[in-house]
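**Q** One predicted model, sequence on top.
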Amino acid sequence: MAMAPTINVVLGSVAFAVFWVLVVFHAVPFLPIGSIAGSLLGAMLMVIFGVMSPEQAYDAIDLPILGLLFGTMVVSVYLERADLFKYLGQLVAWKSRGAKDLIFRVCLISALCSAFFTNDTACVVLTEFVLNIARQHNLPPYPFLLALATSANIGSSATPIGNPQNLVIAVQSKISFGNFLVGLLPAVLVGVLVNALIIIGTFWKLLSTKQDLEHVDLEIVASEKITSDQVSPITSHHLTDNHESPGRSSNKSDVSKGVVEDLDESFQQKEETRTLEGLETTKREFTTQLKLILSGKEMSEKWKHLSWKICVYFITMVMLIALVFGLNMSWTTITAALALVVLDFKDARPSLEKVSYPILIFFCGMFITVDGFNRTGVPNKLWDIMEPYSRIDHVGGIAVLSLVIIVLSNVISNVPTVLLLGGQVAASAATISTSKVTKAWMILAWVSTVAGNLTLLGSAANLIVCEQARHAPSLAYNLTFWRHFKFGLPSTLIVTAIGLFLIRG
């Protein structure tokens, strides 16, 4: 693509610079509107500056990607309601054999969750579990938080639905879910293992320290207070003799009348006693029957909820199988999402409100902004300079391309990097061989995802773990930029390099 007129190049670069500053730094003093509004502002400036027309801006929005992202979010919401992530979190601590074993489990579970339910979701739901594990074993949470965030990023590269940049790559390259998984799975498995070994090696002394606290189970059993209702005995009035007052006489009829009245009173008291005892018996029987009914109803509700969970898991498995067999990814995930909504058989608003609509809005603005920047011709010009050194037909070219992707992913974020480089990398690979195109997309997916481990700002998953840990009620912890970078630099370079040799394209 030729360079646009100078005015368009300047104004388009300014609009992209505004987008980049607001997205990377989230809130800047002179314009603290946040990254979501920043993406919309960048898109609007592209249209106002005349870099692209309103029609071109609308065409730049990739609806299949938005549909796939929306469907995946809805499915994740219902899986969270079905306690899947709770069970996975408990699996981390189940019969653990020490701190090093826990690190391996955190790495594996977070990688598995992120591969099928996005890395952001995995970090949101597992951070609290990881902090609890660190607290229960009297360990600093730092290594466990790193294990969660970095392994979630690595694991998410295995599938097209693992992270947003993979969604973009899968839709643009038209690589099927199954081919995507097969091509990157060896690199992901080895990458997660290597990352876990690096964490264990880095914190070996800390993880080997004898702990002061014994293992505490995740579940706390509450003592129950048992109370029993006791019926107070009813005191009967006894028949007593009626003594005459001294100096006074009573006739026989008065005595007989008094005896009869006392007998009637005694009879009435006995009848009242029998009535009260009957009421108490009836009350106890009614209470017993009510308890039986309520327990039966409670059992029915438990079975109903269990059946619903099984159906949610079944629909999710059907969705994943359909994706593996090559069905349209966007419509498959949306169909699964709507099936879960219907299965729930209640107002879907509370569940749909949990979908991160700001992320969808962010993507709309980003699509327009990046497409506008591409229309200036600046990215193509820069790529023309780098392309001869970044060809994937030799090791040196792959290394240069990987470094470019890593730097851009941490400077402008991984999704814009994929949008800017995707077509260029694929076109360069096509000049070598058509069989190299798929591998070029795989390299872009692998490197742009693992590059998120380099810095705390390199991936949204890192920021989620950082924020969740900072505000956790059980054990708050601040994961700083430099602490993350100190580990992220060697981990990113080593894992990326090893994975490049294992990618199958």
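**A** Okay, I see it.
**Q** From here on, just use CA atoms for contacts and neighbour counts.
**A** Fine.
**Q** got a list of what the residue most central in space within the chain touches?
**A** Centroid-nearest residue in the chain: residue 121, 2.0 Å away (criterion: C-alpha atoms, centre = their mean). Shown in contact with residue 121 (C-alpha atoms under 8 Å, 6 or more residues apart in numbering): 76, 113, 114.
**Q** Can you tell me which of these are buried?
**A** Buried members of these, counted by 16 or more other C-alpha atoms under 10 Å: 76, 113, 114.
**Q** Among the contacts of residue 121, which lie within helices?
**A** The helices, defined by DSSP state H, take in 76, 113, 114 from the contacts of residue 121.
**Q** Among those residues, which one lies nearest to residue 301?
**A** residue 76 (23.2 Å; C-alpha to C-alpha).
**Q** how near is residue 337 to residue 77?
**A** 9 Å (C-alpha to C-alpha, to the nearest Å).
**Q** just residue 478 next, same as before
**A** Counting by C-alpha to C-alpha, the separation of residue 478 from residue 77 is 27 Å.
**Q** buried ones in stretch 29-41?
**A** Neighbour-count burial for stretch 29-41 flags 34, 35, 36, 37, 38, 39, 40, 41 (criterion: 16+ other C-alpha under 10 Å).
**Q** And the ones in helices among the contacts of residue 121, which is closest to residue 309?
**A** residue 76 (13.0 Å).
**Q** Could you report the separation of that closest one from residue 56?
**A** Distance, residue 76 to residue 56, using C-alpha to C-alpha: 33 Å.
**Q** returning to what we had before: can you list the buried ones among the contacts of residue 121 in TSV and add distance to residue 180?
**A** Shown next, in TSV, are these (distance: C-alpha to C-alpha, whole Å):
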residue	distance to residue 180
76	21
113	17
114	15
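**Q** here comes the other one, which I'd like you to weigh against the first:
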Amino acid sequence: MTETLETPRARGLSTGAIVAIALPLLVLAGLALVYRGALTTLVTQTPWRTQAAVAIFVATYAVIAIGKLPGTRLDRAGAALLGAGLMVGVGAMTMEEAFAAIDLDTIALLLGMMIVVANLRISGVFRLVNAFAVSKAHSPAVVLVAVVLATGILSAFLVNDAICLVMTPLVIELTKALERNPVPYLLGVALAANVGSTATITGNPQNMIIGTVSKIPYGQFAGSLAPVALVGLAIIVAIVVVAYRSEFLTKTTMPEVRLKAHVNKPLAIKATLLTLAMIVLFFLGQPVAKVAIICGGLLMLTRRVKPSRVYAEIDGALLIMFAGLFVVVAAIEHTVLTPDIIQRVSSFSLDDVWVLTGVTAVLSNIVSNVPAVLIVRPFVEVLADPAKAWITVAMASTLAGNFTLLGSVANLIVAERAAANNIEIGFWTYFAVGAPVTIATLAFGAWFLS
């Protein structure tokens, strides 16, 4: 689904990136200093196995927060896998418990969606949809609306990272032909991919986890968050237009541009029909993991596309990270999070939508959205209304990804693809638009759900 990215973390950190990484770590260090007495008591009175589990958990999430282990090639997926292995090694859980902790429904759903998206991309369906949308745009503002809507709607039903891989080169090609500044349109792609993916269970990986864990029906989930996503897309357009007034509010004549769409017609028809059938079955209440993996399997039955092309689109590292994090978090639940501790933490006003939104958003910007969802899982499950809490977590963890350039993989995909075409989207360039979009969408989302 996605590619291995040489992110700003790996290539050398900008000042903004250093601030984004260092600030949450400094906050954690400050809290540790304030509560050092309690922490010292806790450490001295805790069994060594529990201490080891906590140390492994903290180290794993630190690497995930930074992106890689400094001085090594250990990335997020490797850290999660290593953490899972060490949890079993120190006896925090058995191998049987570790395997049982991996949510296979989530893994199957993600794998199935990757295969579906790969076939849609290979067949040229995405390019055809985008070419149609752009053909109706006759001014810079309308082009922006078309880009944001196309990205947001596609991201709502398909994995947002894959949509960014498709949309970014198309937008670069389009803006070059129109002789427009590509940056605001690319910002629209990154922001809309995150906001649009809020709408459904299949929009992004964290929503997939929430959907399988919470058992919330697909239609109920979409009914709760689709309005938030739609308003969020409107907010993106408004803020980008204001931030780039000279691009959008100046009268200009635009040449008519048509994107060429090279389509593998038989595969496009097959992939489109199966995708539509899959979405209908989702809304009819069929198990999303089962439907996705069956549709993915049916798409592999072809004479036209080599399986290796589809396999190359599957993000194995993401699947490994998911499996490892399931084990790491389950080990902490086994050794540290007693029912009493879970109940005490959950009593800190987490039933309040605004509080839970804030906690989730901050946590998502410290350790990333998928790990944040797994951390809050045991606390959400004991709240008075778990379904509403899960919807809130889905909204906040996804929208929080727009706060900084490093907030989501979707953002990094757009930035890296842009850089490959000599288009710079720096940390502060993104932050100037991403921060107000995040604050506005989170505020609306919390208000709407409260």
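**A** Done, it's in. Being a predicted model, the structure only gives us computed values, none of them experimental.
**Q** Send over the TM-score of the superposed chains.
**A** Laid over one another, the chains give 0.84 as their TM-score (TM-score structural alignment, normalised by the length of structure 2), with 408 aligned residues with a C-alpha RMSD of 2.7 Å.
**Q** picking up where we left off before, more neighbours, residue 478 and residue 77 of structure 1?
**A** Between residue 478 of structure 1 and residue 77, counted using other C-alpha atoms under 10 Å, residue 77 has the larger neighbour count: 19 against 15.
**Q** I figured the more buried one was touching residue 350, is that so?
**A** No. Counting by C-alpha atoms under 8 Å, residue 77 of structure 1 does not reach residue 350; the two are 10.2 Å apart.
**Q** show me what contacts residue 331 of structure 1?
**A** Residues near residue 331 of structure 1 by C-alpha under 8 Å, 6+ apart: 67, 68.
**Q** what does it align to in structure 2?
**A** For residue 331 of structure 1, the aligned position in structure 2 is residue 290, judged by TM-score structural alignment.
**Q** Report the separation between that match and residue 51 of structure 2.
**A** 39 Å.
**Q** Ok, residue 330 of structure 2 next?
**A** Using C-alpha to C-alpha, we find residue 330 of structure 2 at a distance of 15 Å from residue 51 of structure 2.
**Q** Compare the two (neighbour count), which wins?
**A** Neighbour count, other C-alpha under 10 Å: between residue 330 of structure 2 and residue 51, residue 330 has more, with 25 against 18.
**Q** Skipping adjacent residues, who's closest to the more buried one in space?
**A** On the basis of C-alpha to C-alpha, 6 or more residues apart in numbering, the spatially nearest residue to residue 330 of structure 2 that is not a chain neighbour turns out to be residue 101, at 6.2 Å.
**Q** Distance-wise, check that neighbour relative to residue 317 of structure 2.
**A** Counting by C-alpha to C-alpha, the gap from residue 101 of structure 2 to residue 317 of structure 2 is 18 Å.
**Q** Counting neighbours, go ahead and name the busier of these two.
**A** residue 101 (19 against 16).
**Q** Trace that one over to structure 1, please.
**A** Checking TM-score structural alignment: residue 101 of structure 2 goes with residue 60.
**Q** so who does that match touch?
**A** 367, 368, 371.
**Q** Which of the residues you listed fall in helices?
**A** Counting by DSSP H, the contacts of residue 60 of structure 1 contribute 367, 368, 371 to helices.
**Q** Pretty sure the second one sits against residue 61.
**A** This means residue 368 of structure 1. Yes. Assessed by C-alpha under 8 Å, residue 368 of structure 1 is found in contact with residue 61 at 6.4 Å.
**Q** Just want to know which of these two has more residues nearby.
**A** residue 368 (28 against 18).
**Q** Return the distance of the more buried one relative to residue 96 of structure 1.
**A** Distance, residue 368 of structure 1 to residue 96 of structure 1, by C-alpha to C-alpha: 49 Å.
**Q** and if you look at residue 205 of structure 1?
**A** Distance, residue 205 of structure 1 to residue 96 of structure 1, by C-alpha to C-alpha: 19 Å.
**Q** again with residue 290 of structure 1
**A** 43 Å.
**Q** Stretch 24-38 of structure 2 aligns to what range in structure 1?
**A** The counterpart of stretch 24-38 of structure 2 in structure 1, using TM-score structural alignment, is absent.
**Q** mind listing what's buried in that stretch?
**A** Using 16+ other C-alpha under 10 Å as the test for burial, stretch 24-38 of structure 2 gives 24, 25.
**Q** so what's residue 23 of structure 1 closest to, chain neighbours aside?
**A** Excluding the flanking residues, the one nearest residue 23 of structure 1 by C-alpha to C-alpha, 6+ apart is residue 35, at 4.3 Å.
**Q** do the same with residue 126 of structure 1
**A** Nearest one to residue 126 of structure 1, counting by C-alpha to C-alpha, 6+ apart, is residue 89 at 6.3 Å.
**Q** Per the alignment, name the residue of structure 2 opposite that neighbour.
**A** Residue 89 of structure 1 maps onto residue 130 in structure 2, by TM-score structural alignment.
**Q** That match is in contact with residue 150, isn't it?
**A** Yes. Counting by C-alpha under 8 Å, residue 150 is a contact partner of residue 130 of structure 2 at 6.7 Å.
**Q** okay, and the common contacts of the two?
**A** By C-alpha under 8 Å, 6+ apart, no residue touches both residue 130 of structure 2 and residue 150.
**Q** possible to save the ones in helices among the contacts of residue 60 of structure 1 as TSV with distance to residue 191 of structure 1?
**A** Conversion of these to TSV gives the following (distance: C-alpha to C-alpha, whole Å):
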residue	distance to residue 191 of structure 1
367	30
368	34
371	33
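**Q** Contacts only, for the counterpart of residue 456 of structure 1 in structure 2.
**A** In structure 2, the residue matched to residue 456 of structure 1 (TM-score structural alignment) is residue 405. For residue 405 of structure 2, the contacting residues are 411, 412, 426, 427, 430, 431, 434, by C-alpha under 8 Å, 6+ apart.
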